[in-house]
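Novice: only geometry, no sequence info:
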């Protein structure tokens, strides 16, 4: 067994059944997560710390959320390549607020909300160089912002600076369901590349396919190489983004085509001075290894340039924050175990948000589905109708506490009864009278949500109406009457929320669009449009689900 295989086995064998434990938070307002001897996950603890005043060119950040990376697992276990255990740290990226400025800082002000690359960032305060800091887009939560710095700068540096990825080229992204992998998928799609991907579990492979990645293979079998050669008629890859060790590295190198680029993200084979044959390089193949810590330390201007490119793409809506699972700082050990066992899709984020005590009757509450957050808001169109009210009650049961219900009419007596019941149980409900098919009215409604509620993170489009009749009886007016709320409404919602990091966008469609329904040609066509729009959004990497409901009983 190689040292690399031993490390992998060591991290993956962490006890999954270990008791969920809460770390003790020091009385001090300043503390950090510390890895100490004997360097196991169980030895992680929160220790009092001291703040460091920023020197010229630096800023100090109050950390609200911090991203977790696999290198943190290796550091916590004292096995990070090339670094003595006693000299290591945990945490390389964070999001928070600037609380102190060093001399010469003009780009930031006190109180600015930012994201940053910063060593020792798994703690309440961290000081770092200003060029490694960027303003947080207002549309992102701190937790979402913490998914961006390391994953996207790594993927951008690898694909564009080293890999020179061009439109139409083929790229193989190993471990594509992880943080860097999913960042690379978004950047490769944006570049117009043909994406091939691997992942280590059926769940992760299914997730990648749901993003529109067509060629998805198993990263725990060497068969991926034969699959790639078969799919490409033997020509192989233009670029391989590798994070697999040992025999997987050599197999990956063997499928790089002429003038291809092999980008090594892993540390194990480099640390072990592993041998690779030179025959693969006779095809004008290049091999590059990535060390982002060295890049930020020794080429800070290049690192800053890459970070600026990433932030511009994020601001323009070309890329999105990564899927995430959040652990409070008190559950840091559980977060480390979760990543060590490679359960995560996307990023793991450690939250240092002040924990609000829930009402007595909700202390045991846990959301039962991903994507519903009690501190975010959710919009339901057609929200005052029967289906909309059912959706509102269901969202509340999943943990949502801020709901915006949009409809063209005032609430009926039945609707008011449902709303009053939800409010009595702790829901904050905003009722907006507007027509989703009128873009100006919808834009005003979204602005009202922004003013009155937390960030919008989900949409259920349940607006619709019926006007049944055989085709020969349906004139333009009857077609438009049915299509406007579904077609115009869906499109308006799509266009006006393109710059928002939604967790879900659900269309209430109908089986009529799939199976047909007598005297409902207009209704079937309207729902078919929503189905197609959902496919379009998914192809763009945006959340979308169109549900072809059958009959409802409300």
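Specialist: Arrived safely, thanks for sending. Bear in mind the structure is a predicted one, so any value in this text is a computation, not a measurement. Residues are numbered from 1 along each chain as shown.

Novice: for the rest of this, base every contact and every neighbour count on C-alpha atoms.
Specialist: Will do.

Novice: ok, and the closest non-adjacent residue to residue 48?
Specialist: Spatial nearest neighbour of residue 48, excluding adjacent residues (Cα to Cα, 6 or more residues apart in numbering): residue 31 at 4.2 Å.

Novice: hang on, that neighbour packs against residue 62?
Specialist: No. Applying Cα atoms under 8 Å as the test, residue 31 and residue 62 come out as separate, 11.3 Å apart.

Novice: which residues do the two both contact?
Specialist: 124, 125 (Cα atoms under 8 Å, 6 or more residues apart in numbering).

Novice: looking at these two, which one has more neighbours?
Specialist: Using other Cα atoms under 10 Å as the criterion, residue 31 and residue 62 rank with residue 62 on top: 23 against 20.

Novice: pull the number of nearby residues for the closest residue to the more buried one other than its chain neighbours.
Specialist: Among residues not flanking residue 62 along the chain, residue 125 sits closest, at 4.6 Å (Cα to Cα, 6+ apart). Residues lying near residue 125 (other Cα under 10 Å) number 24.

Novice: here comes the other one, which I'd like you to weigh against the first:
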């Protein structure tokens, strides 16, 4: 403190300040002041090869950002085994598979992405893996692999990104006549339609089908497939513009077979046009009363196929009397198929390849946004005005069919990532804050974690959390080294380096010696200071000697 009179509450120097009723009073530079909390500065964007689309606040579309990822174009993938580096942000399976990384040129949005980003459904609906829940948006991309080959792929490994890793079995070459933008409109919509309608050979000439929201991505894909198979098609759309689009591009569908998806009037259309029989199949994406009206449009023995996410996610109940005419109900969620049945996805890719050759799998109309217009793309999709797909273009396609893609940099907000081959030390790691930090590091890719605690594991909660981290592939080592001594710190750093080069050390240790002021002793101060001041000093000295590549010491 600067020069000031001895404390006396009656002295006007202190008396006037005490009247301010502040928790803390500081006299500095001949002025009275106090401590106050300041907002953290906004993160400045950094240049990065790998950026991923994500929300910084779930439910708020205005928080959609490009977030720095851990990959680079030089990142090596180990063939014939699990992916090494992508474990930083991704949830990989334990199966032995080959992976391919490629530069993304286009990715498309789906209604699932809108519902996730807006908070209407949770990511745990699609995956129980907490690492995978961090970047759940997206499914399909198009781009070039390291050899310059044009490809389309599906993946749940943070697909809305500038660099993507996918299993080699889930990558398909782009036809010569298509652009990469064309290709990005294909996978999910045709997966859905083929799985829903062709998997059990439902479509035959004359099969009647009601396709809701027929100018959406799945709707147009279904029209292409059903027209090829000679079906009797009924559709619904939400606007006059979309009705006119169908009349222009699908003249095979008479105007009397086009209904309104904004109300239940389509039910009357079906009754009139089918003489009260109903339709054999309903491909549904409508909710509430329109969903129930759609079920009433079914013919006896018909099949109701639900492709909407909302009612499935909230477990909406249906009156079973609506289905008394031997109607079967089927929910189609390709996300779940992808999570649990990769062989089916591989077969679907084969069927898409067959459909391309037969002519019923073809690119869809789309609205295209640039990579720096991601929020605008999401908001536009919420309006329901688009026809076909919404595509986000990350970079322009070259004229050459095969060319090694050049390295590109994007602006994204920084994000901390752990290196899977390096070690991370948390002193006091079995305390409340220490375990929260360990969990945070796990979500950011840590694979080698040293938790320092003089008492070791003492509760079932600690055992449970460690078990969870191990289930995510984290090697958790508990150390009881005495970090209040230089020898203890030396032994800790030495054994940690054997697991992997140390990247960061976090000192969260604390020993509380609470007591009334008159009961405090010099020994209590020494005991409290040791794990903080002494340990920090020793760790600093030892890491300077043994950890030349240490990035962080906190």
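Specialist: Okay, I see it. The structure presented is a predicted model; accordingly, all values stated were derived computationally and were not measured.

Novice: can you give me the TM-score here?
Specialist: After superposition, the two chains reach a TM-score of 0.56 (TM-score structural alignment, normalised by the length of the first structure), with 325 aligned residues with a Cα RMSD of 2.2 Å.

Novice: what does the residue nearest to residue 62 of the first structure align to in the second structure?
Specialist: Under the alignment (TM-score structural alignment), residue 125 of the first structure maps onto residue 163 of the second structure.

Novice: mind checking how far that match is from residue 316 of the second structure?
Specialist: 38 Å (Cα to Cα, to the nearest Å).

Novice: where along the stretch 301-450 of the first structure do the helices fall?
Specialist: For the stretch 301-450 of the first structure, applying DSSP state H, counting those that start in this stretch gives helices covering 332-340, 386-398, 413-424, 439-452.

Novice: just name the most buried of those.
Specialist: Highest mean neighbour count of these: helix 332-340, a mean of 22 (counted as mean count of other Cα atoms under 10 Å).

Novice: residue 216 of the second structure matches what in the first structure?
Specialist: Under TM-score structural alignment, residue 216 of the second structure pairs with residue 178 in the first structure.

Novice: check contacts around that match.
Specialist: So residue 178 of the first structure contacts 344, 345, 346, 347 (Cα under 8 Å, 6+ apart).

Novice: so which of the residues you listed wins on neighbours?
Specialist: residue 347 (27 neighbours).

Novice: excluding chain neighbours, what is closest to that residue?
Specialist: residue 324 (4.6 Å).

Novice: list the contacts for the one you found?
Specialist: 144, 147, 345, 346, 347, 348, 349.

Novice: over in the second structure, see which of those residues survive.
Specialist: Retained in the second structure by both residues aligned by TM-score structural alignment, their matches' Cα atoms under 8 Å are the following of the contacts of residue 324 of the first structure: 147, 345, 346, 347, 348, 349.

Novice: for those residues, which one is nearest residue 318 of the first structure?
Specialist: residue 147 (15.6 Å; Cα to Cα).

Novice: surely the closest one is within a strand?
Specialist: No. Checked against DSSP: H, G, I helix; E, B strand; the rest coil, residue 147 of the first structure lies outside a strand; its state is coil.

Novice: aligned partner of it in the second structure?
Specialist: Applying TM-score structural alignment, one finds that residue 147 of the first structure aligns to residue 185 in the second structure.

Novice: wait, the match of residue 125 of the first structure sits on residue 71?
Specialist: Yes. Using Cα under 8 Å, residue 163 of the second structure is in contact with residue 71, at 7.3 Å.

Novice: tell me, what's touching the two both at once?
Specialist: In contact with both residue 163 of the second structure and residue 71: 49, 50, using Cα under 8 Å, 6+ apart.

Novice: longest strand anywhere in the second structure?
Specialist: strand 99-109 (DSSP state E).

Novice: what's the very next helix or strand once past it aligned against in the first structure?
Specialist: Later in the chain than strand 99-109 of the second structure, the nearest helix or strand by DSSP states H and E is helix 111-117. Using TM-score structural alignment, the residues of the first structure aligned to helix 111-117 of the second structure are 70-76.

Novice: next, count neighbours for the spatially closest residue to residue 123 of the first structure that is not a sequence neighbour.
Specialist: Excluding the flanking residues, the one nearest residue 123 of the first structure by Cα to Cα, 6+ apart is residue 32, at 3.7 Å. By the measure other Cα under 10 Å, the count of residues near residue 32 of the first structure is 24.

Novice: residue in the second structure matching the residue nearest to residue 48 of the first structure?
Specialist: Looks like residue 31 of the first structure aligns to residue 51 there (TM-score structural alignment).

Novice: kindly report the same for residue 308 of the first structure.
Specialist: For residue 308 of the first structure, the residue aligned by TM-score structural alignment is residue 350.
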